[in-house]
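S.K.: starting from these lines, generate the structure:
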Amino acid sequence: MIAAPDPEKMFQVSRAELAVFHRDVYKLLVDLELLLGIAKGLGEDNQRSFQALYTANQMVNVCDPAQPETFPVAQALASKFFGQRGGESQHTIHAMGHCHIDTAWLWPFKETVRKCARSWVTVVQLMERNPEFIFACSQAQQLEWVRSYYPGLHARLQEFACRGQFVPVGGTWVEMDGNLPSGESMVRQFLQGQNFFRQEFGKMCSEFWLPDTFGYSAQLPQIMRSCGIKRFLTQKLSWNLVNSFPHHTFFWEGLDGSQVLAHFPPGDSYGMQGSVEEVLKTVAKNRDKGRTNHSAFLFGFGDGGGGPTQTMVDRLKRLCNTDGLPRVQLSSPERLFSALEGHSEQLCTWVGELFLELHNGTYTTHAQIKKGNRECERILHDVELLSSLALARSAQFLYPAALLQDLWRLLLLTQFHDVVTGSCIQLVAEEAICHYEDIRSHGNTLLSAAAAALCAGEPGPEGLLIVNTLPWKRTEVLALPRSGGAHSLALVTVPSMGFAPAPTPTSLQPLLPQQPVFVVQETDSSVTLDNGIIRVRLDPTGRLTSLVLVASGREAIAEGAMGNQFVLFDDVPLYWDAWDVMDYHLETRKPVLGQAGTLAVGTEGGVRGSAWFLLQISPNSRLSQEVVLDVGCPYVRFHTEVHWHEAHKFLKVEFPARVRSPQATYEVQFGHLQRPTHYNTSWDWAQFEVWAHRWMDLSEHGFGLALLNDCKYGASVRGNVLSLSLLRAPKSPDATVDMGRHEFTYALMPHKGSFQDAGVIPAAYSLNFPLLALPAPGPAPAAAWSAFSVSSPAVVLETVKQAETSPQGRTLLLRLYEAHGSHTDCWLHTSLPVQEAVLCDLLERRDPTGPLLLRDNRLKLTFTPFQVQSLLLVLQPPPN
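M.R.: Modelled structure (predicted):
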């Protein structure tokens, strides 16, 4: 339906006319339109329907267009009908003006700036003419654009916000995708959004407003609650392709048990126009009749902007309380949710994610955007940590707060639900990729500056600083730059959230007690890689024939099957090309078969062993891959390069596991959840393609197999086959999407016991957050140093940054979460000079209970399953 744009498309104006507006005629037309809508909508079995029809007929009889004096007679007939009131039991519809503007979609960001201005000028005129009209507006980014480019309009919006007519909602920087951004990115959406609304409009939002995104993470309720929001509105689940979602008003319970009041407008739209048909649909389609008697009605042209019109407002005013219809009132989000909360004792509860049974191709579409998003989330994480450490250790270092805010806002902008999903035109995708380049460039500069500050005062020649930005000690193989542009492999050990000096060629760690990697090429050209932890066997075409956990001898690949099997599918969705992948694509599975003899040994062993091969995917597309096993590493990596030139094809890689389980586990923001591996019900079947972040796992008692990745999101586990979605080739709205060269890495990790005890979570973090080898202006400090460590493997220290409101910049914000799904106590240890520690919410507002007990630079923290906690650490002034 939505084709790629034609840059040569031309339009011609053939006629223009001036017209005189006759308000009396307009009012009669509105009344007639509504009366005919009532007659049609209520049907011939309803007496009120006939009353409406006869009233309209009488109006036509008495009204003569050539005699304006007859108009008041006709209007009096209509007023008599609409003045007949309904009973107290009637359903109340809360009509709110709205103008959903996609921050980018079929137009670039700069066009959205103009869309906002045009739409909100119209809204201002409506608010001036209609004091009872209330307009709800989301997305701080759009308001920031208006503030920057149209300051006069922004001032008017502030004025109407003070009157209560212009109501900022949502609390986020943009209406982001609800699945793909990381947990920290979602926190920053609220942090930046709520701070903006407070600064510019004097109050923060109490509703999370996300009407048009493609599913909703199970961690959103907890994030909302900790950002001062306990109400949620969307309508997108009405688009479900298979199952009808059973509620319109309900409590939504998240992964940690947090609850918010959720409301889906029963009219299943955010762009109503005030017709009788829409009003009646809002009541008829409400799936919570009897439990609640209030519903939202969002009216105004949306997606491309425009917003409400005077005609829409007039229709709704006329329907305010008419017998035979629900009550209609021009209302606000506050009035709606207050009414719902007042009668919420009978509402049902939905636990877990709100999975949209449509648009699941967006987990894979536009791989370069997905990769840019993941990389920039990592870069900003690393920059904030290193800058925080430099701030704590150096009196001269200035934390780059303003620049980091700008970079975060760029990243948050690209997480809009039609950008990070890849469902946008080529021009938008190119802009997003440019934003990622800006974040990378500035991020690398900031990393170098922080490293220089950490090494300040050290005399001597330049050196290398090896930095670990994760909260656990790591011993890994790292390629270190040497003179002349060469690199050498070294086994390095770096403490948690700290650094160590780079080893010199004469001080490389011996491999013992760890077994070196052995690489053996057999006479049949197959290759075996073995590091004493896992043993990998590749057939002559590069497929995985065996993956053994050495200590137990347990085989991870299903008997008679091949792992690392690339598979092509035909991918022709019914309707939305870039958005959808349909279940019937699974019927077109075609394994990509390699040619024997292309497998060769790469690195021959020691600290690293590898083999590589070439694979012709099709006449137009090819793939090369290096399979890498490092000393001491519990997983085998697959470094992949693809040259992709296809049309409506879907590339995946499959790993049949020697594991049986009815459920698989997938990482989500700040935690994980289980989804079925079978198709017992239509709800199970609808999840044939799902999303995950850095890992997914299939486990039975005592053994499992985890599939990790560094930039992919689409995934599935069907039966015993783990499948990672790699590339798509839709042709609209971007005809060039995914064409060209791609690089990515995934990894396979067999494990004993549960994935929690086996360390799948830290392994996936390590794959995504490589150790950093940063040049230092002087020699790296002689001794290793750690800033933070956590005593429990169940607790992840996710973020370290400067607090938003920090006197003299000497307060750090730490964010931790419980990752295993357990109740746990842990000790947070720091070597920084901490003066005071206090818990806070995600908006960094201090807990009123006061400071925590700090003992020997240690804090005791208690977590419930998947709980996110934030902590403010006030640092002592550095020595002069």
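
S.K.: all contacts plus neighbour counts: C-alpha atoms, from now on.
M.R.: Will do.

S.K.: which parts of the stretch 701-850 of the chain are strands?
M.R.: Here the stretch 701-850 of the chain has its strands, by DSSP state E, counting those that start in this stretch, at 703-709, 714-718, 721-728, 740-752, 772-776, 785-786, 788-790, 795-802, 811-818, 824-830, 834-840.

S.K.: export those to a markdown table and append columns for distance to H639.
M.R.: Supplementary listing: the strands of the stretch 701-850 of the chain in a markdown table, determined by distance: least, Cα to Cα, whole Å:
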| stretch | distance to H639 |
| --- | --- |
| strand 703-709 | 10 |
| strand 714-718 | 18 |
| strand 721-728 | 13 |
| strand 740-752 | 5 |
| strand 772-776 | 19 |
| strand 785-786 | 30 |
| strand 788-790 | 31 |
| strand 795-802 | 26 |
| strand 811-818 | 30 |
| strand 824-830 | 35 |
| strand 834-840 | 41 |
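
S.K.: I'd like the structure of this one too, to check against the first:
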Amino acid sequence: MEKEKTLYMIGNAHLDPVWLWQWQEGYQEVKATFRSALDRMKEYDDFFFTSSSAAYYEWVEENEPAMFEEIRERVKEGRWVIVGGWWIQPDCNAPGGESYVRQGLYGQRYFQEKLGVTAQTGYNVDSFGHNGMLPQILKKSGMDNYVFMRPGRHEKGLEGETFTWTSNDGSAVTAFRIPFEYCTWPRELKEHIERCAGEIKDPRGSIMCFYGVGNHGGGPTKQNIESIHELNRAEDMPRLILSTPDDYFQAVKQSGRTLPVVSGELFHHSSGCYSAHSEVKQLNRLAENRLIMAEKLSVAGKHWAGGKYPLEKYTESWKKVLFNQFHDIMAGTSIEPAYEDARESYGAALDTAARGLNAAVQSISWHIDIPMEEDMKPIVVFNPNAFSGKFEVEMESPCLKENQVLVDEEGTQIPLQTVQSLASSNGRTRLVFIAELPALGYRTYRLVIREAARTFPDVECSGNTAENRWFKIAFDEKTGYISSLYKKNDGTEYFSGPAAVPVVIEDKSDTWSHGVRIFDKVKGRFEGVSVKRVECGPVKCVIRVTSTYGSSRIFQDFSIYRELDYIRVKTTVDWHEKMSMLKLRFPMQLNYLRASWEIPYGVAQREPNGEE
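M.R.: Just a heads-up that it's a prediction; the model follows:
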């Protein structure tokens, strides 16, 4: 009797290089798992092994070259199947867009150069959510398919586990949500197969069923494979094919079946991960931005001034950053020593980027023809962004001399303000001015002596109010909250009540916040200690709000500029509360509220409904 339902049995090993262990243990775990998979291939001619993450292969190549050659042969044979195409299986929301592009660039390039293949299927089975621009990024990295598991069906309803996933630009991949687990213990395989078969609604339908010991590696066992062979002979079981995700997706496309379409983000699972362990998230963004700046300006320096572009150093630094984006590192769910390791590797990447960035700006600035003048100090300001604009510039400097002013290339005087230096001795100060900069370029300014210097009026600012041509802001002196933000051109009052309110919310969940969708049980609010003006001049004024709750403190510095149409807020939190989380509340005075959020190389619009 011919069996109608088909299960594509995907032999894999979920490898967490870091989680409840450090990367050194993960290193050994990768080698042991790969050795096991190779041994299974010798024992079973029909066995296929599915594996991702170029970082693991680089470990094996450098530490066990003979085993790497075995893998190369099995890849050539077609039984060792490369999926993922990325350096690691990262968190799929927190990193920036360039990081996902680099995941694909370094991953696919490595697989092509070392193994002669590129991945056709994206693969992030344990990541906690998936940003809405991934279909575009996957397609441009050469991948037409995607496999994930979270959010599960209890967290996001889908019309089917296999569907077409699209991003805002129209890019589409064929996606599959693993219905139960990406790994199984040997004795649980029959039950797992029966559950997967129960998901097939079409009498002649098919689905993928993932098996193999995972998390700490392991992969498919002898008992796994022999059980599949035995179960396949049973008449009451579906047809079981030892196979790969690529084969499954190819069969789906050849079948001509119409798939449901899902657009945008795949949420929510473990939303607590996006606030846990803020340090690793801060280090990640700092390293991403600095490497991007360093590379841009190194390229410019090479073309403009004959400087160096240290490609190998930047590549190694990016690999460190990409590795630390692994979902259990970036999510704050690993053990504390893992974050000591992450600090070290982020530090190495940041140092490389800092040195490359400094070399680039030095090489360019030294070749700029700036007219000499007695007692003149030249300043070159770079804009690494792909857009022009006005930007605040702060720089440390010796104290200004009498009648010393700031001028641009045409000799026009620019408003300049001195603020508190980071140093407390030896006559140092900190200079602030607004620079109007071209995209991916620079402008030169000069500190010069002018006897007939122009004076500029200070920003209108008192102890608890400030205004410029666009708006006026006021603070309640007792609470420290914003009491008014008034738009001058049309009389709009932005807030319906006190704003920028630091609210303490109960959070008794675990690190992941499993099963928690909305955090809304308010325990209390920070109360104001002081509201005072700490800086005021022709460039900006700064109002500092100090607030306390329990044993914690918050310092909020609100900067209002004469020439910029936004307010910059620098917030420092000294947090000591337990089982609690912190939110800032802004009650908007709008009839219809919709928020736009930056996502990797894109924008998402979401309703502010408590899930944020």
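
S.K.: related to what we said a few turns ago, of the strands of the stretch 701-850 of the first structure, which is nearest V548 of the first structure?
M.R.: strand 740-752 (7.7 Å; Cα to Cα).

S.K.: which part of the second structure matches that closest one?
M.R.: Aligned by TM-score structural alignment, strand 740-752 of the first structure falls on no residue of the second structure.

S.K.: any idea of the angle that strand forms with strand 703-709?
M.R.: Counting by axes from the mean of the first three to the mean of the last three Cα atoms, to 10 degrees, strand 740-752 of the first structure lies at 160 degrees to strand 703-709.

S.K.: distance from strand 740-752 of the first structure to the middle of the chain?
M.R.: Counting by Cα atoms, centre = their mean, to the nearest Å, strand 740-752 of the first structure is centred 21 Å from the centre of its parent chain.

S.K.: check which residues of that strand are buried.
M.R.: Using 16 or more other Cα atoms under 10 Å as the test for burial, strand 740-752 of the first structure gives 742-752.

S.K.: what packs against it?
M.R.: Judged by 3 or more Cα pairs under 8 Å, 6 or more residues apart in numbering; DSSP states H and E, strand 740-752 of the first structure is in contact with strand 544-549, strand 636-644, strand 703-709.

S.K.: for the most centrally placed residue in the second structure, give its distance to F323 of the second structure.
M.R.: For the second structure, the residue nearest the mean C-alpha position is P95 (1.1 Å; Cα atoms, centre = their mean). P95 of the second structure sits 12 Å away from F323 of the second structure when distances are taken as Cα to Cα, to the nearest Å.

S.K.: same question, M41 of the second structure
M.R.: M41 of the second structure is 29 Å from F323 of the second structure, by Cα to Cα.

S.K.: what do you get for E467 of the second structure?
M.R.: Note on E467 of the second structure: its distance to F323 of the second structure, by Cα to Cα, is 46 Å.

S.K.: was I right to think V668 of the first structure contacts S217?
M.R.: Yes. Between V668 of the first structure and S217 there is a contact under Cα atoms under 8 Å: 7.3 Å.

S.K.: tell me the SS of N289 of the second structure?
M.R.: Following DSSP: H, G, I helix; E, B strand; the rest coil, we place N289 of the second structure in the helix state.

S.K.: burial check on it, number of neighbours?
M.R.: The number of residues packed near N289 of the second structure is 15, by other Cα atoms under 10 Å.

S.K.: tell me the counterpart of it in the first structure.
M.R.: Aligning on TM-score structural alignment places N289 of the second structure opposite R378 in the first structure.

S.K.: state the distance from its match to Q509 of the first structure.
M.R.: Separation of R378 of the first structure from Q509 of the first structure (Cα to Cα) stands at 28 Å.

S.K.: buried residues in the lengthiest helix in the second structure, which are they?
M.R.: Counting by DSSP state H, the longest helix found in the second structure is helix 336-365. Residues of helix 336-365 of the second structure classed as buried: 338-339, 342-343, 345-354, 356-357, 359-361, 363-365 (neighbour count, 16+ other Cα under 10 Å).

S.K.: mean deviation, the next helix or strand after it versus the first structure?
M.R.: Counting by DSSP states H and E, the next helix or strand C-terminal to helix 336-365 of the second structure is strand 377-383. Its aligned residues in the first structure lie a mean 2.8 Å from strand 377-383 of the second structure after superposition (mean Cα distance after the TM-score superposition for the first structure).

S.K.: packing partners of strand 377-383 of the second structure?
M.R.: In terms of contacts (3+ Cα pairs under 8 Å, 6+ apart), strand 377-383 of the second structure is packed against strand 428-437, strand 441-449.

S.K.: dump the ones you listed to a markdown table, plus distance to A66 of the second structure and mean neighbour count.
M.R.: Formatted as a markdown table, these follow (distance: least, Cα to Cα, whole Å; neighbours: other Cα atoms under 10 Å):
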| stretch | distance to A66 of the second structure | mean neighbour count |
| --- | --- | --- |
| strand 428-437 | 54 | 19 |
| strand 441-449 | 49 | 19 |
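
S.K.: out of those, nearest to V534 of the second structure?
M.R.: So among those, strand 428-437 is nearest, using Cα to Cα, at 14.1 Å.

S.K.: so that closest one matches what in the first structure?
M.R.: Mapping strand 428-437 of the second structure onto the first structure (TM-score structural alignment) gives residues 485-494.

S.K.: please apply the same query to stretch 74-83 of the second structure.
M.R.: By TM-score structural alignment, stretch 74-83 of the second structure lines up with residues 160-169 in the first structure.

S.K.: same check, this time on stretch 552-572 of the second structure
M.R.: Taking TM-score structural alignment as the measure, the first structure aligns residues 621-641 with stretch 552-572 of the second structure.

S.K.: straight-line length of that stretch, end to end?
M.R.: Using Cα to Cα, the span of stretch 621-641 of the first structure from its first residue to its last is 11 Å.

S.K.: related to what we said a few turns ago, can you find the partner of the residue nearest to the centre of the second structure in the first structure?
M.R.: Aligned against the first structure by TM-score structural alignment, P95 of the second structure finds its counterpart in P181.

S.K.: ok, now which ones touch the nearest residue to its match once chain neighbours are set aside?
M.R.: Spatial nearest neighbour of P181 of the first structure, excluding adjacent residues (Cα to Cα, 6 or more residues apart in numbering): Q415 at 6.7 Å. With contact taken as Cα atoms under 8 Å, 6 or more residues apart in numbering, Q415 of the first structure is in contact with 174, 176-177, 181, 373, 421.
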